[in-house]
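Enquirer: using only what follows, build the 3D model:
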Amino acid sequence: MPNPVYDVARTGLLLVDPYNDFLSEGGKLFPMLRDVATDVRLLDNLRATVDAARKADIQVVYVPHRRWQPGDYDNWDHPNPTQRLVQQHHTFAEGTWGGEWHPDFVPQEGDIIVQEHWAQSGFANTNLDFQLKQHGITHVIVIGLLANTCIESTSRFAMELGYHVTLVRDATAAFTQEMMRAAHELNGPTFAHEILTTAELIAALPVGI
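Expert: So this is what the prediction gives:
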C-alpha cells in the first residue's frame, strides 16, 4: 500500500481510550500491556502521531470507552466477557485517576470528544459517525488501544460505513504479540486500506515533524 495521500480537511485522527488505566504505570491494565507497549515504543509513537496530526491541522477525535460507574452492567441480559471484567475490576472508573486521560493526551481546544462506547466499536451506540460526517471527514487514522479489540472493531465499522481506514501498527498495543500479529497481519488486511508505521504515516502527512 505505497504512498498514501491524506487531505487534511477530510482526515480525522481517532484516538481510542487514552486512559491512565491503559497507558500509565499504576494503571489497572498497564501491566498486561507493558511488554508489547515497550517493544513497539507505544507512548513515543502515540505522542509523535498526535503531534504530527495537530501540526498538519488534522481533526483529533477522542473515542473513549465507557468509564465504569456503579450499576453498570447490573441486570444486563448478556454482558460480554470484557464487560464482566470491567464490572469486577472497575476499569476506567469515572472520577478516578485510572479513568482520566493520560497526561500526554489531554484534549485540546478544537478536539472532538465523542460519546463513550460500551463495548469495542467506537461507532456502536455513539455519535462518532455523525460527528465525522458533520466535519466532512472521509479518512480515519485509528490509534490507541487495544489493537485487537477496540481498534479493530472501530476500524472495521468505519470501513463498513464507507470511510478510508488507516491502522498504525506501532501506535497501538495488545496483551500479547500473537494478538498484535492477528490485528495487523491476519485481520487488518481484510478491512484496512493502509497499515503503516508511525514513521510512514508522518512522512505521508502534508506537515511532518
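Enquirer: hey, let's count contacts and neighbours off CA atoms from now on
Expert: Will do.
Enquirer: need the three-state assignment for Trp76.
Expert: What DSSP: H, G, I helix; E, B strand; the rest coil gives for Trp76 is coil.
Enquirer: what's the burial count for it?
Expert: Per other Cα atoms under 10 Å, the neighbour tally for Trp76 reads 8.
Enquirer: and the strands in the chain?
Expert: With DSSP state E as the criterion, the chain has strands at 11-16, 59-63, 112-113, 139-145, 164-173, 194-196.
Enquirer: what's the closest of the ones you listed to Gly95?
Expert: Among the strands of the chain, the nearest to Gly95 by Cα to Cα is strand 112-113 (17.1 Å).
Enquirer: which other residues reach stretch 77-95?
Expert: 19-21, 28, 65-69, 72-73, 98-100, 119 (Cα atoms under 8 Å, 6 or more residues apart in numbering).
Enquirer: now, of the residues you listed, which are buried?
Expert: Buried by 16 or more other Cα atoms under 10 Å: 19-21, 28, 65-68, 72-73, 98-100, 119, out of the contacts of stretch 77-95.
Enquirer: ok, now which ones touch Thr126?
Expert: By Cα under 8 Å, 6+ apart, the contact set of Thr126 is 114-117.
Enquirer: try 10 Å
Expert: Each residue near Thr126 by Cα atoms under 10 Å, 6 or more residues apart in numbering is listed here: 63, 114-118.
Enquirer: next up, for comparison:
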Amino acid sequence: MRVASTAVLLVGFQNEFCSEGGAFHDIVKGEIESSGAVKNAADLVEQGRERGVKILHVPMQFSENFREIPPDRTGMLGDIRKANAFVMGTDRADIVEELGPEPNDVVISGKSTIAAFKSTNLDHVLRNFGIKNLALAGLLTDVSVESTARAAYDLGYRVVLLRDCTATRSKEAHLASERVIESSFGRVMSHREFLNNLE
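Expert: Here you go, the predicted structure:
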C-alpha cells in the first residue's frame, strides 16, 4: 500500500467508551484491555504519522437536546440518547488523550449516525487527499467500525480492519465482524502487519 494513498480512520476512541465514568465504558472495558486496542492504536498513529500516513478521527457527537435522534429511536442510537452520551463539548465526548489529534491530523465533525460516512463529509475529505486505502480502528467493532467498513467498500475504498486496534462487547462479536469483513469487504490484519505493508 502506498503511503500517499493510505489513511488511518479512528472511529469512536472517546471517553464514553474508553475512560472510567463513560456511559458505555463498562460494557467494553474488558475487551479494550484484552485486545490492547487503545495502546495499539496509539502505537499505530505514532508510527503512521512518522511515515506520512494521513490520520483521521471521527468522533460521534450530539447536541445537548439530542435533536439528531428521534425520541422513539431504538438500537444503539436510542441507547445513546437514553444515556445522555456523546454530548459535544463535554469531556466524555472527547477523543482519548492517548490518541488526541496532532496538528496534521484531520478531525471529521458531524458524525451522528452509526457509519462514519452517512452524516459527515468524510468521503469528500478522503478524495481530496487522494486516499484509496482505508485502515479502520476503533469502537465498537461490530457497530460503527463494521458499518463504516461496509460503506467504505461500497464507495470504492480498499478496506483494512486492524484487528488489534478494535474492540467491542465480546470477543465472539469481534471475531464475527472480522469474518464478515474478511469474507466480503476487505482485509484483516494487525497494526504491525499494516505498517509493514506500507511503501
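Enquirer: where does the TM-score land?
Expert: Put the two chains on top of each other and the TM-score (TM-score structural alignment, normalised by the length of the second structure) is 0.93; 199 aligned residues with a Cα RMSD of 1.7 Å.
Enquirer: which residues does the equivalent of Val143 of the second structure over in the first structure contact?
Expert: Residue correspondence to the first structure (TM-score structural alignment): Val143 of the second structure is matched to Thr149. If you count contacts by Cα under 10 Å, 6+ apart, Thr149 of the first structure has them with 119-121, 155, 174, 179, 183.
Enquirer: which of the residues you listed lies closest to Leu15 of the first structure?
Expert: Lowest distance from Leu15 of the first structure to those (Cα to Cα) belongs to Ser155, with 11.7 Å.
Enquirer: that closest one contacts Ile195, correct?
Expert: No: contact between Ser155 of the first structure and Ile195 fails when scored by Cα atoms under 10 Å: they sit 11.5 Å apart.
Enquirer: so what sits against both of the two?
Expert: Taking Cα under 10 Å, 6+ apart as the criterion, Ser155 of the first structure and Ile195 both touch 141, 165-167, 188.
Enquirer: of those residues, which is the most crowded?
Expert: Within those, most neighbours by other Cα under 10 Å means Leu167, with 28 neighbours.
Enquirer: and the counterpart of that residue in the second structure, how far from His25 of the second structure?
Expert: Correspondence of Leu167 of the first structure to the second structure, assessed by TM-score structural alignment: Leu161. Separation of Leu161 of the second structure from His25 of the second structure (Cα to Cα, to the nearest Å) stands at 22 Å.
Enquirer: Gly156 of the second structure too?
Expert: Taking Cα to Cα as the measure, Gly156 of the second structure falls 33 Å from His25 of the second structure.
Enquirer: before we move on, what about Ser183 of the second structure?
Expert: From Ser183 of the second structure to His25 of the second structure the distance is 30 Å (Cα to Cα).
Enquirer: now do Val180 of the second structure
Expert: Look at Val180 of the second structure and His25 of the second structure: by Cα to Cα, they are 25 Å apart.
Enquirer: who's more crowded, the two?
Expert: More neighbours surround His25 than the other of Val180 of the second structure and His25, with 18 against 14 (other Cα under 10 Å).
Enquirer: mind listing what that one touches?
Expert: If you count contacts by Cα under 10 Å, 6+ apart, His25 of the second structure has them with 14-19, 32, 169.
Enquirer: how about the helices in the second structure?
Expert: Assignment of helices within the second structure using DSSP state H yields the ranges 15-18, 25-35, 37-51, 75-83, 122-128, 146-154, 171-184, 191-196.
Enquirer: trace the second one over to the first structure and give me the residue numbers.
Expert: Yep, that's helix 25-35 of the second structure we're talking about. Helix 25-35 of the second structure maps onto residues 30-40 of the first structure, going by TM-score structural alignment.
Enquirer: by how much does the matching stretch deviate from the second structure on average?
Expert: On superposition with the second structure, the mean distance recorded for stretch 30-40 of the first structure (mean Cα distance after the TM-score superposition for the first structure) is 1.2 Å.
Enquirer: quick one: Ser177 of the second structure and Thr148 touch, right?
Expert: No: applying Cα under 10 Å as the test, Ser177 of the second structure and Thr148 come out as separate, 11.9 Å apart.
Enquirer: any residues in contact with both of these two?
Expert: Residues touching both Ser177 of the second structure and Thr148 (Cα under 10 Å, 6+ apart): 141-142.
Enquirer: so how far is Asp111 of the first structure from Glu185 of the first structure?
Expert: 31 Å.
Enquirer: swap in Phe92 of the first structure?
Expert: 21 Å.
Enquirer: start to end distance for stretch 57-72 of the second structure?
Expert: Taking Cα to Cα, stretch 57-72 of the second structure runs 29 Å from one end to the other.
Enquirer: go on, stretch 139-157 of the second structure?
Expert: Taking Cα to Cα, stretch 139-157 of the second structure runs 20 Å from one end to the other.
Enquirer: then stretch 14-22 of the first structure?
Expert: Using Cα to Cα, the end-to-end distance of stretch 14-22 of the first structure comes to 16 Å.
Enquirer: what of stretch 145-153 of the first structure?
Expert: By Cα to Cα, one end of stretch 145-153 of the first structure lies 11 Å from the other end.
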